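**Student:** please work out how this folds:
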Amino acid sequence: MTNNTLGSQTRRLLAVSLLAAGLGGGMPTVQAQTSSTQGYQLPDLGSTSSAVTSGDEYRLGRAWLRQFRARTDQWQDPIAQTYIRSMLARLVPYSGVHEHLIVTLVDSRLLNAFAVPGGVVGVNAGLFASAPVEDEFASVLAHELGHLAQRHYARRMERVEETQLPTMAAMLAGMIIAAGGGGDAGFAAMMGSQAAFMQDQLAYSRRFEQEADRVGLEAMAKAGYDPQAMPEMFRALQKMAALQGGNPPEFLLTHPVTQSRISDTQARADQLTSPPAPADDPAYAMIRARALLMLNPNTPEQAMPQLRQNDPPPAALRYLEALMAADTRPDTALASLDQLASEYPDLSMIPTTAAQVAYDAGRREVALTRARRVLRLSPNYFPAQWIEAEALLQTAPAQAFDVLRDMSSQYPEDPNVFGLLAEAAGRSGHEDWGQLARAEQLQLEGRIDTAIRRLDAAKEAAETSGDYAMASRIEQRRQDFLGYRETMRNF
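**Tutor:** Predicted coordinates:
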C-alpha cells in the first residue's frame, strides 16, 4: 500500500469519527434511551476540562459505538456479555462512574479492552485467554473504569481550546483501527505498525495511567477483588510483550507497562486488604472456556489444554467438555450440564447453556421449557430471555413478537434484539413493526442510509394498514435519522 493510499484511508477514517462528533440533538437513539439520559452527568474529579461536556461525551461515545460496530466483528455471546456486565456492576459503585454502561464484545484473539467516553466498555475475546483468573480480568476492567471516572479523554483536550471535540473524535477513530480483527483487518494490521500515529492518538500520559491504576485498585479492594491481581496482570503483560518483541499486545499500545509502574502499583496494592481466598467458584473459568472455544473454531480440541494450563476448577473442565460435545452428542452434553446445574444451582449460565444446546439441536420446545425454568428464578437473565425469544420465534411468532418488544425496551442499545424483533414482526404479520425494528438495528450498526430507506418502507406499510399513530411515530424516527445524516453531510 502506498503512502498516499495510507494517508487517504487515515483521513477517511478520521473524518468518519469527526463527523460523529457533531451529531448533537440529531443523534439516533431509541426513545427509551433518550428519556433515560436527560439528567446525564459525569463526576467532576480532579482537574477536569469543562469545555467538553458530559453531554458531548455521551453523544460522541454512542456515535463512536455505531461506527465501531460497522467496522469490527462482534462476539455474540449473551452469557459472556452478561457475566462482564455483572463484573462491572460489582466495580462501578466504587469507581466513581455514574453513567449507564454498554458492553460490547469483539471477536478478536488480540488482548485488548477499552472504555470510551459516554460509558462504552469494550472487551476482546482474547483478554480471556490472557487472564487466567477472574481478579486479573477484573483488574483490567477496573483500570478502564478509572479512566472514565477521571474523564481522561476530556482532560487530554485541555490544551486544545477550539477543537477539543474533533480532537477527541480523532483519538477515538484510532481506537477503531486498534480494535483489529474486524472488517478492515488488513488495514488495521498495517496501521498497527505505525507506532507514532497510534501513540499520538491514543497514549495516555503517565499521570493518567497512575490515576486509573489508583482508582481501579481501590474499586477492586472495595468490591471484594484482590488488588494484588493488578500488578500481577501487569507483570504478565510485560512478559508477553518481551516474548512478542516488536508486536506487543494491543492493550500495551495505549497502556504502556513499565517497571516503575509495576512497582508503584505493587506498593499501592500492598496498602490495601486482600480478600480471603475464594471458594471453588467455577463461573469465571466457565466463561473463559466459552471464549477459548470461540477463539478456536476450527480446532476446538485446543481449547481444553489451554484451559487446563491454569489449574481451573474441575467443574469448568466438565463444562467445556459439554460444550465440545454439544454439536455431535447433545444428549451427553445435556446430561453433563444438568448434573453441573444440580451441583451449582446459583449459576444460571449452566441451565441456560443447556437450553441453548437443546435449541441448537433442533429441540425448540425443550429449549423453551428450559429457558422459562431459568426465568422463573431469574426473570431478567438476558441469555435465558434470548433463548426464549429464539425458541418462540420458531414455534409461536406472535408470542415472540410480544416478548421481543419488551426486550427492546430493556435493551434499547442492542442491535441483535432489534434484529430478532424484526424477524418476529415479519412472521406474525406486523410489517410496519418489522421495518421499524430493522431500521433501529441498522442505525445501531452505523448503517444510517439503509436505515432511512427501511423507515420509508415502514411508514408506507403503516399507512396502508391504516395505523396512522404508528406512521406518525415512524415519521418522528425518520426525522431523527435525517438529522443525523444531515449533520454528517454538513461537515
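**Student:** CA atoms for contacts and neighbours, from now on please.
**Tutor:** Will do.
**Student:** which helix or strand contains the closest residue to Ile350 other than its chain neighbours?
**Tutor:** Nearest non-adjacent residue to Ile350, counting by C-alpha to C-alpha, 6 or more residues apart in numbering: Ala341, 5.7 Å away. Secondary structure assignment for Ala341, by DSSP states H and E: helix 330-343.
**Student:** ok, Ala188 next?
**Tutor:** helix 185-192.
**Student:** list the buried residues in that helix.
**Tutor:** Ala185, Phe187, Ala188, Met191, Gly192 (16 or more other C-alpha atoms under 10 Å).
**Student:** from the contact counts, what lies against it?
**Tutor:** Identification of packing neighbours for helix 185-192 by 3 or more C-alpha pairs under 8 Å, 6 or more residues apart in numbering; DSSP states H and E yields helix 164-179.
**Student:** the inter-axis angle of the helix it packs on versus helix 185-192?
**Tutor:** Calculated by axes from the mean of the first three to the mean of the last three C-alpha atoms, to 10 degrees, helix 164-179 forms an angle of 110 degrees with helix 185-192.
**Student:** contacts for helix 164-179 next, please.
**Tutor:** Contacts with helix 164-179, where a contact means C-alpha atoms under 8 Å, 6 or more residues apart in numbering, come from 13-18, 20-21, 51-52, 56, 60, 64, 68, 71-72, 106, 112, 116, 153-154, 157-158, 187-188, 191-192, 198, 201-202, 250.
**Student:** tell me where this protein has strands.
**Tutor:** For the chain, the strands defined by DSSP state E cover 102-106, 113-116, 120-124.
**Student:** mean neighbour count for those - can I get that in JSON lines?
**Tutor:** Formatted as JSON lines, the strands of the chain follow (neighbours: other C-alpha atoms under 10 Å):
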{"stretch": "strand 102-106", "mean neighbour count": "21"}
{"stretch": "strand 113-116", "mean neighbour count": "23"}
{"stretch": "strand 120-124", "mean neighbour count": "22"}
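**Student:** let's see this one next to it:
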Amino acid sequence: MRFRILIPVLALTLSACGFVSNEPTQSSPAKSETPLPNVGDSLDAERAARQFVKVVKTVEPIAEQECRERTSGVNCDFNIVVDDRPNQAPNAFQTLDKSGRPVLAFNIPLIATVKNADELAFVMGHEAAHHIEAHIAKQKRNATAGAVIFGGIAAITGVGDSAVQTAQEVGASLGSRTYSKEFELEADRLGTVITHKAGYDPVRGAAFFTRIADPGDAFLGTHPPNAARIETVRQTAASLN
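**Tutor:** A predicted model of the protein is given here:
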C-alpha cells in the first residue's frame, strides 16, 4: 500500500458525485463529490491532520483489497490527495487521472469539520466505492446515450445544427442523471462494507447525513433523500454483524 498526500492538489477538471456528487467532461473522466455541512466547529489543525492520516492508512488498503476482489482489469491503486484550494465548502470527490488511476480527493474544510474518524472513513469508503462500481464509466455511457437520442430526435424534425447541439447537451445532462441516485445508494452500500472492514462504525459515520441539506426525492435530482441513505447504511451494516 502506497500512501500519498499531495498539497496542493493538481488542477483537476471535474464534476460532482458522492456526498456533495458525477458528470463526464472532455478533459477528465468525471468526479464524485461529497458535500458536508458548512464549516462550524472545526478540529484544530494538528488533530485533524493526524485523524486524516490515520484514516487514510487504515481505509486505503481495505478499499484496494475490495477493488481487486470485486473487479478485473481495473486500476485499484488509489491516489489520495488533499485539495487545499481556498474558499471552498467542505467536500470530497472521486475521479480518474489521465492515466486512468483512481483519485480520492478531500479538501481541508471537510477534513477539519467531520465530527469523528467514523465519518471521515465512511466518506472515504463511499468515494472509493464509486470507482469500484465503475460509476464514472456508467454515467458517461448514460450521458452519451442521452445525447444521441435527443440529438437524433431533434435532427429528424428538421431543426438547424444549433438546435441539434442544444438537444444533445440537454440529452447528455438528463442521461447522466438517469441512475445517479442508484449509484449513490450503491456507493453507500459498498462504502459501508469498506468502512466496517477497516474497523470503523459506518452507521456512526453516516450521521453526517443528518447535518446536510436533504435533497428530498426530486425527479431530476442527483442524490437520494438523506433518510434513504441512512437506512441503506443501517441495513447493510446489520447484515455484516
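**Student:** how close does Ser173 of the second structure sit to Arg68 of the second structure?
**Tutor:** Distance of Ser173 of the second structure to Arg68 of the second structure, given as C-alpha to C-alpha, to the nearest Å: 31 Å.
**Student:** that older thread, which one, of the strands of the first structure, ends up nearest to Leu444 of the first structure?
**Tutor:** strand 102-106 (12.3 Å; C-alpha to C-alpha).
**Student:** so where is that closest one in the second structure?
**Tutor:** Mapping strand 102-106 of the first structure onto the second structure (TM-score structural alignment) gives residues 79-83.
**Student:** give me the mean deviation of that stretch from the first structure.
**Tutor:** Compared with the first structure after the fit, stretch 79-83 of the second structure shows a mean deviation of 1.8 Å (mean C-alpha distance after the TM-score superposition for the first structure).
**Student:** cool, and stretch 122-129 of the second structure?
**Tutor:** Stretch 122-129 of the second structure sits 0.5 Å off on average (mean C-alpha distance after the TM-score superposition for the first structure).
**Student:** how about that stretch, which residues of the first structure does it hit?
**Tutor:** Under TM-score structural alignment, the match for stretch 122-129 of the second structure is residues 139-146.
**Student:** and that stretch, how far out from the chain's middle?
**Tutor:** Chain-centre distance of stretch 139-146 of the first structure: 14 Å, with C-alpha atoms, centre = their mean, to the nearest Å.
**Student:** what lies in contact with it?
**Tutor:** 88, 91-92, 95-97, 113-115, 121, 211-217, 219-220, 227, 229-230, 233.
**Student:** rerun at 6 Å
**Tutor:** Ala115, Ala212, Asp213, Val215, Gly216, Met230 (C-alpha atoms under 6 Å, 6 or more residues apart in numbering).
**Student:** list the contacts of the residue nearest the centre of the first structure.
**Tutor:** Nearest to the geometric centre of the first structure sits Thr104, at 1.2 Å (C-alpha atoms, centre = their mean). Thr104 of the first structure makes contacts with Gly122, as judged by C-alpha under 6 Å, 6+ apart.
**Student:** how near is it to Asp56 of the first structure?
**Tutor:** In terms of C-alpha to C-alpha, Thr104 of the first structure sits 21 Å off from Asp56 of the first structure.
**Student:** equivalent analysis for Pro351 of the first structure, please.
**Tutor:** Pro351 of the first structure is 42 Å from Asp56 of the first structure, by C-alpha to C-alpha.
**Student:** now do Gln165 of the second structure against Glu69 of the second structure, distance only.
**Tutor:** For Gln165 of the second structure relative to Glu69 of the second structure (C-alpha to C-alpha), the value is 42 Å.
**Student:** kindly report the same for Gly199 of the second structure.
**Tutor:** Taken as C-alpha to C-alpha, the span from Gly199 of the second structure to Glu69 of the second structure is 19 Å.
**Student:** who has more neighbours out of the two?
**Tutor:** The residue with more neighbours, out of Gly199 of the second structure and Glu69, is Gly199; 14 against 11, by other C-alpha atoms under 10 Å.
**Student:** counterpart of Val92 of the first structure in the second structure?
**Tutor:** Using TM-score structural alignment, Val92 of the first structure sits opposite Ala63 in the second structure.
**Student:** repeat that for Ala219 of the first structure.
**Tutor:** Per TM-score structural alignment, the equivalent position to Ala219 of the first structure in the second structure is Ile194.
**Student:** from the contacts of helix 164-179 of the first structure, which land in helices?
**Tutor:** 13-18, 20-21, 56, 60, 64, 68, 71, 153-154, 187-188, 191-192, 198, 201-202, 250 (DSSP state H).
**Student:** quick one, helices of the second structure?
**Tutor:** So, for the second structure - with DSSP H - the helices run 45-70, 108-113, 117-132, 135-156, 161-177, 180-197, 202-205, 226-240.
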